[in-house]
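> A structural model of the following input is requested.
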Amino acid sequence: MKFTMHHVTVAAVVALAIVGIPTAHAEGDKVTPVRSERLPNVPGKSLTAVVVNYEPGGKSASHHHAGSVFAYVLSGSIRSENSATGPARVYKAGESFFEPPGSEHLVSENASTTEPASLLAVFVADDGAQLTTFGKK
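The predicted model follows:
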């Protein structure tokens, strides 16, 4: 089955009615919780998925995440720079990137000023951790 943005949106709406996942975000983006599950094979860790929607020209301030993050661009183009993975790069729909633990997400923004963009972020972090913290560590 091929997943479309419609599938992800429906899943996010359903998940909002079921779970509450604490997330922080900045102006120009909207974070929608999808699902969070404790990992029975990794005690003390949870896997959490969120969809981040960026308005045209939208961006997040510099921030860091709890644990590891895998990001998959669902639509549009996202410009991202992480302190551990090299210079800013534009990722298009269908591409992905990884943020290792302890790194800082220096740039996170919609690469377009005219079209929206979105990504699915999957976190592996300590149970109950605040997933995103803005500003310096």
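> going forward, measure contacts and count neighbours with C-alpha atoms only.
Will do.
> Tell me the spacing between the residue sitting nearest the centre point of the chain and S96.
Nearest residue to the geometric centre of the chain (C-alpha atoms, centre = their mean): A121, 3.2 Å. Going from A121 to S96 by C-alpha to C-alpha, to the nearest Å gives 10 Å.
> for Q130, same thing?
Q130 is 23 Å from S96, where distance means C-alpha to C-alpha.
> Please apply the same query to T133.
For T133 relative to S96 (C-alpha to C-alpha), the value is 22 Å.
> Same check on V107?
Computed as C-alpha to C-alpha, the V107 to S96 distance reads 15 Å.
> So these two - more neighbours on which side?
Using other C-alpha atoms under 10 Å, the more surrounded residue of V107 and S96 is V107, with 20 against 16.
> May I ask you to confirm that that one is in contact with A88?
Yes. Taking contacts as C-alpha atoms under 8 Å, V107 lies within contact range of A88: 7.0 Å.
> okay, and the common contacts of the two?
Taking C-alpha atoms under 8 Å, 6 or more residues apart in numbering as the contact rule, V107 and A88 both touch 79-82.
> Another for comparison:
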Amino acid sequence: MVGIPSRHQALQGGLTPMTRREANTALLSAAAGLLTLPLALPALAAAQSGKHTPVRTLMREPLAPMPNAEASVIILTLAPGEHGHPHEHTGPVFAYILKGSIENQVDPGQPKTYRAGDYFYEPPMHVHRMMRNLSATEPAEVLVFQVGEKGKPFTIPAK
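Okay, the predicted model is just below:
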């Protein structure tokens, strides 16, 4: 029978079983790789054809080990003039403005304006004071990649 070996079979066969933390880290790395694969494919195709496709790193932040990690990618649509309420995220948040202009504030920073093509990082457990759509007529869209503990909320009320 072909399948995943049990812990006993792995030890008998000389394989070293992974700890839960190692498995979660491997899964998170694999998920991040799968999410970025569509961005890398044009560059790989260009490299094979001898052409150079520019690649631009938007941001890079270290990730602390998190047990039972789970990633979520969402598009947040803010209606004209809409604003969020203070909250915290249990894990890191990476955001990219797809459409419109927003004002955003994460403690301890000051409010900042972001436009389409801009991006920001929110560290875990920092109060996200506000995010508001600066337009009175057009929606704003934010692509959000967030990491949290599986089965637990990504967002909690501010303390």
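> Quantitatively, what TM-score do the chains reach?
After superposition, the two chains reach a TM-score (TM-score structural alignment, normalised by the length of structure 1) of 0.66; 98 aligned residues with a C-alpha RMSD of 1.7 Å.
> packing partners for the one helix or strand S29 of structure 2 maps to?
When elements are assigned from DSSP states H and E, S29 of structure 2 belongs to helix 20-49. Contacts defined by 3 or more C-alpha pairs under 8 Å, 6 or more residues apart in numbering; DSSP states H and E place helix 20-49 of structure 2 against strand 69-78.
> distance between the ends of stretch 122-138 of structure 2?
Using C-alpha to C-alpha, first and last residues of stretch 122-138 of structure 2 are 25 Å apart.
> For it, grab the matching residue range in structure 1.
On structure 1, the counterpart of stretch 122-138 of structure 2 by TM-score structural alignment is residues 99-115.
> Around K136 of structure 1, count how many other residues there are.
Residues near K136 of structure 1, counting by other C-alpha under 10 Å, number 8.
> How about it: what's its closest non-neighbour residue?
Once flanking residues are discounted, K136 of structure 1 sits nearest to H63: 7.1 Å by C-alpha to C-alpha, 6 or more residues apart in numbering.
> just to revisit the earlier point, out of the shared contacts of V107 and A88 of structure 1, what pair is the most spread apart?
R79 and N82 (10.4 Å; C-alpha to C-alpha).
> Pick out whichever of these two has more residues nearby.
N82 (22 against 16).
> Quick check: the more buried one touching G102?
No. The pair N82 of structure 1 / G102 is not scored as a contact, 10.4 Å apart, by C-alpha under 8 Å.
> As a check, name the ranges of all strands in structure 1.
Remark: strands assigned in structure 1 by DSSP state E are 29-38, 45-54, 59-60, 63-65, 68-75, 77-82, 86-92, 96-99, 104-110, 117-126, 132-134.
> Map Y72 of structure 1 across to structure 2 for me.
Counting by TM-score structural alignment, Y72 of structure 1 corresponds to Y96 in structure 2.
> quick one: contacts for the residue lying closest to its match once chain neighbours are set aside?
Setting aside the residues directly before and after it, Y96 of structure 2 is nearest to Y119 in space (C-alpha to C-alpha, 6+ apart), at 4.2 Å. Neighbouring residues of Y119 of structure 2 by C-alpha under 8 Å, 6+ apart: 58, 94-97.
> Please point out which of those residues structure 1 shares.
Here is what carries over to structure 1 from the contacts of Y119 of structure 2, by both residues aligned by TM-score structural alignment, their matches' C-alpha atoms under 8 Å: 94-97.
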